[in-house]
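Visitor: When you get a sec, could you give me coordinates for this:
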Amino acid sequence: MAIIHDGKEKRAGYLRWGLVPSWAKDEKIGYKMINARSETVHEKPSFKNLLARKRCLIIADSFYEWKKLAQGKQAKRIQVKKRKLFAFAGLWDKWVQDERELFTCTILTKDSNEYMQNIHHRMPIILPKNQEDEWIKPQKVKAAGAQQFLERIKVDPFTAYDVSEYVNAARNNDEKCIASLV
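Guide: Got it, this is the predicted structure:
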């Protein structure tokens, strides 16, 4: 689920994860654009204009990351400690080709905070509740200004636990994905 602001009101709906920019020749580019580095997003042609005018909230209750271990990787489910739902900072775009429309998005990431460093070197940007509306404000802002806003975000504390490899297959979408191994 995602939330955008259309200039008049907030709208909720589904965006496909994996950004397909409006100018792209092939929608397969979206497979390479699931995340965008917040540190350089204001400089990249693929993201610069979207950062200025097409920001979105991507609603979630958790996310997964894989911690490297000596014997392989361990999937972790990560949640914000004091919130059942939260919003990732995202960018979206509309792609049209041959009467086919796709509404797609990407999640902005940054270097991991102290908690996440133990799990992975990058993490998604999760907006504090009181800054969600500011992120999707409809007025156009300079890309550098939006990037500076992201730099000032303070992250709420996380909690994490081990989950099974079952979560590694995109076709799996049930309670087994969130079941603790302990």
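
Visitor: Please make it C-alpha for all contacts and neighbour counts, starting now.
Guide: Will do.

Visitor: So which residue is smack in the middle of this structure?
Guide: In the chain, the centroid-proximal residue (C-alpha atoms, centre = their mean) is residue 107; its distance is 2.5 Å.

Visitor: For it, give me its contacts.
Guide: The contact partners of residue 107, by C-alpha atoms under 8 Å, 6 or more residues apart in numbering, come to 34, 35, 36, 58, 88, 89, 90, 91, 124, 125.

Visitor: Let's compare: structure for the following, please.
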Amino acid sequence: MCGRFSLLQSPEEVEAFFALDGLEAFPPRYNIAPTQPILVVTAGPPLEPGSNRPDREAHLVRWGLLPSWVKDPKDFPLLINARGETAATKASFRTAMRHKRALIPASGFYEWKRDKATGQSQAYWVRPAGGGICAFAGLMENWMAPEGSEMDSAAIITTAANADVSFVHDRMPVTIMPEDFARWLDCRTQEPRHVADLIKPAPLGYFEAIPVSDKVNKVANTSPDVQDRVEPKEFVAKSDKPGDSTPSSDDGQMSFL
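Guide: Below is the predicted model of the structure:
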């Protein structure tokens, strides 16, 4: 899954990467968490002949998709991720997959390498190799309350992790490359079956995984030091500590959730 991510680039850099115009100023965000506002990009209304406005729009929405048919959000789980393998058929996502595909600007995401034997975990900051901006595949929905209030929300689509990430976790966000932005966002002529080939792991070498401290575990920690590189932890079971002759049950091998 993808439960935290970051957006560090300036509004001007985001505008240039996604061919947008008129973004309001926003600060770098180092530790974006579920239920917080996130920036998403969708296709705009059809362009009139001769129009020079961008054909994409930016929206600020809640991270945690809420399907339009939900009666009471309090009784519905928080959908921060959608599995790419079932997004086109699962009731919670199929309408958005057909009509409201989106791009989610990001500078990378966080994932945790967990060891069942010890209960320990190591956080990783997974970013485009060398830095830069990327676009996660997203889904957007609009929910309206009975009294008329509205809420826009979104989820990040995930897929099986590639070798750059799978040593940390078995899932990763689907990343849409710039040459595929238009096709992914085109919900008028491109049905889910037409863009199914884009739901795949990022190319090998596109991401790098950097071990970081446990500071990122807390939502309140939003300063740049959550991305400082650290030495990764060694997962050592109590029975494997020096002086303890009892071997661990898994013979020192790591296991992942």
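
Visitor: And the TM-score between them?
Guide: Aligned and superposed, the two chains score 0.89 in TM-score terms (TM-score structural alignment, normalised by the length of structure 1); 182 aligned residues with a C-alpha RMSD of 2.1 Å.

Visitor: Could I get the full set of helices for the stretch 151-257 of structure 2?
Guide: If you assign secondary structure with DSSP state H, counting those that start in this stretch, the helices in the stretch 151-257 of structure 2 sit at 181-185.

Visitor: Okay, and which of the contacts of residue 107 of structure 1 map to strands?
Guide: 35, 36, 58, 88, 89, 90, 91, 124 (DSSP state E).

Visitor: ok so, going back, could you dump the contacts of residue 107 of structure 1 to a markdown table with distance to residue 97 of structure 1 and neighbour count?
Guide: Shown next, in a markdown table, are these (distance: C-alpha to C-alpha, whole Å; neighbours: other C-alpha atoms under 10 Å):
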| residue | distance to residue 97 of structure 1 | neighbour count |
| --- | --- | --- |
| 34 | 20 | 17 |
| 35 | 23 | 21 |
| 36 | 24 | 21 |
| 58 | 25 | 26 |
| 88 | 28 | 21 |
| 89 | 27 | 24 |
| 90 | 23 | 29 |
| 91 | 20 | 27 |
| 124 | 30 | 20 |
| 125 | 31 | 23 |
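
Visitor: which one of the residues you listed sits closest to residue 160 of structure 1?
Guide: When the contacts of residue 107 of structure 1 are compared for distance to residue 160 of structure 1 (C-alpha to C-alpha), residue 124 comes out closest, at 14.4 Å.

Visitor: per the alignment, that closest one corresponds to what in structure 2?
Guide: Structural alignment (TM-score structural alignment) places residue 124 of structure 1 against residue 173 in structure 2.

Visitor: which ones are touching the closest residue to its match other than its chain neighbours?
Guide: Leaving aside its sequence neighbours, residue 173 of structure 2 sits nearest to residue 158 (C-alpha to C-alpha, 6 or more residues apart in numbering; 4.2 Å). Contacts for residue 158 of structure 2 (C-alpha under 8 Å, 6+ apart) come out as 1, 2, 81, 82, 83, 84, 171, 172, 173, 174.

Visitor: In structure 1, which of the residues you listed still touch?
Guide: Shared with structure 1 under both residues aligned by TM-score structural alignment, their matches' C-alpha atoms under 8 Å, the contacts from the contacts of residue 158 of structure 2 are 81, 82, 83, 84, 171, 172, 173, 174.
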